[in-house]
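[1] Would you be able to build a 3D model of this:
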Amino acid sequence: MLDRETDKAVCVIDLDTVMPGSVLYDFGDMVRTMTSPAAEDEENLDKTFLRMPMFEAVVKGYLEASREFITPQEVSKLAFSGLLITMETGIRFLTDYLEGDVYFKTKKERHNLHRARTQLRLVESMEEQMPEMEECVRKCFQTVNG
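    Next up is the predicted model:
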């Protein structure tokens, strides 16, 4: 964006992935990026897991902000959307690694392979905790909607 008066740059807006779609895409990616204490390319997979307190905070905040437009069907898929988007991202990193790192920028050798492994470990953690994640969504939805 440019300032009208000075014609100087004010900020950069990245519209690369802006498109119409379900709120579940955005929520799922938020779960993927916010709930693990590990960096996206962490090589020590023991550090990669879903932190349930962080998941609960994300769910509460999202449901409070979206209560005017989110549907009950979308709410019922919130927990799964985190797993699905994380799996998709892991597959995308792995695909890019196998194709020679042509899409995602890399900073080191096998960078996208490490990213893929981290995402897939996070998927495992989500699978292990899915009943608790779903119960968390249910309770938060009840709380927000009284």
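[2] For the rest of this, base every contact and every neighbour count on C-alpha atoms.
    Noted.
[3] Helix or strand: which one has Phe80?
    Element membership for Phe80, per DSSP states H and E: helix 78-98.
[4] which helices and strands sit right next to that helix?
    Contacts defined by 3 or more Cα pairs under 8 Å, 6 or more residues apart in numbering; DSSP states H and E place helix 78-98 against helix 23-34, helix 111-145.
[5] just checking, what packs against the shortest one?
    So that's helix 23-34. Against helix 23-34 (3+ Cα pairs under 8 Å, 6+ apart) you get helix 52-66, helix 78-98.
[6] The last one too?
    For helix 111-145, the helices and strands in contact under the criterion 3+ Cα pairs under 8 Å, 6+ apart are helix 52-66, helix 72-76, helix 78-98.
[7] Tell me which of those lies nearest to Thr143.
    Evaluated with Cα to Cα, the helices and strands packed on helix 111-145 place helix 52-66 nearest to Thr143, the distance being 8.7 Å.
[8] Can you give the contact residues for the closest one?
    If you take Cα atoms under 8 Å, 6 or more residues apart in numbering as the criterion, helix 52-66 is touched by 27, 30-31, 34-35, 70, 133, 136-137, 140-141, 144.
[9] here's the other one to compare against:
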Amino acid sequence: MAENKTQPTEVAVSAFIASVEPRRRAEDGLRLDELFQGVTGFEPRMWGPSIVGYGRYRYVYASGREGDFLAAGFSPRKAALSIYIMPGYADFGTILQRLGKHRIGKSCLYVNKLAGIDLDVLAELIRAGLDDLKTRWAVHPE
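    Modelled structure (predicted):
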């Protein structure tokens, strides 16, 4: 069975964030790192070339597919900040209504700039996502 394309790496999170362009996006990345560490209590780790992840969980599907993935994280991409919680945002509509300007995908929240959202609500959303994930899979700090 094929492995996930996104795997943990040994790249230093601080070096990755420092390399992000434009500078405003790197500054948002630093703020997100502080927020995620505070909410999760986990140290960050790079997953693939551009995702900063916090915690890890091992999934095993009924199909037999299994693997490890980050429990929560973000990527300061050029077009938008991508914020990940697993298993996604479908059940968090009441929190999302209070967040501010955003778009959502299956397990990704897109934010153009942190100034456009309420960071306390984002912290609540990250916590809710982790709590929900823990009802399905064990979440580990690394």
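[10] Just give the TM-score of the two.
    Once superposed, the chains reach a TM-score of 0.26 (TM-score structural alignment, normalised by the length of structure 2), with 75 aligned residues with a Cα RMSD of 5.7 Å.
[11] just to revisit the earlier point, adding mean neighbour count and distance to His111 of structure 1, write the helices and strands packed on helix 23-34 of structure 1 out as CSV.
    Formatted as CSV, these follow (neighbours: other Cα atoms under 10 Å; distance: least, Cα to Cα, whole Å):
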stretch, mean neighbour count, distance to His111 of structure 1
helix 52-66, 17, 26
helix 78-98, 21, 8
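[12] Counting neighbours, which of the contacts of helix 52-66 of structure 1 comes out on top?
    Val31 (24 neighbours; other Cα atoms under 10 Å).
[13] Now do the contacts for the closest residue in space to that residue that isn't next to it in sequence.
    Once flanking residues are discounted, Val31 of structure 1 sits nearest to Gly82: 5.3 Å by Cα to Cα, 6 or more residues apart in numbering. By Cα under 8 Å, 6+ apart, the contact set of Gly82 of structure 1 is 27-32.
[14] most residues in a single helix of structure 2, which one?
    Determined from DSSP state H, the single longest helix within structure 2 is helix 23-40.
[15] So which elements touch it?
    So helix 23-40 of structure 2, by 3+ Cα pairs under 8 Å, 6+ apart, packs with helix 13-19, strand 51-60, strand 66-76, helix 119-134.
[16] rerun that using 6 Å as the cut-off
    The helices and strands touching helix 23-40 of structure 2, judged by 3 or more Cα pairs under 6 Å, 6 or more residues apart in numbering; DSSP states H and E, number zero.
[17] right, and the helix or strand after it?
    Counting by DSSP H and E, the element after helix 23-40 of structure 2 in chain order, helix or strand, is strand 44-47.
[18] buried residues in that following strand?
    Neighbour-count burial for strand 44-47 of structure 2, counted by 16 or more other Cα atoms under 10 Å, picks out 44-47.
[19] Compare the helices and strands packed on helix 23-34 of structure 1 and give me the one nearest Arg115 of structure 1.
    It is, among these and with distance given as Cα to Cα, helix 78-98, at 6.3 Å.
[20] between the closest one and helix 52-66, how big is the angle?
    Put simply, helix 78-98 of structure 1 runs at 110 degrees to helix 52-66, going by axes from the mean of the first three to the mean of the last three Cα atoms, to 10 degrees.
[21] I'd say Gly28 of structure 1 and Leu83 touch.
    No. With contacts counted by Cα atoms under 6 Å, Gly28 of structure 1 stays clear of Leu83, the gap being 7.1 Å.
[22] of all the helices and strands packed on helix 111-145 of structure 1, which lies closest to Val123 of structure 1?
    Taking these one by one with Cα to Cα, helix 78-98 is closest: 5.6 Å.
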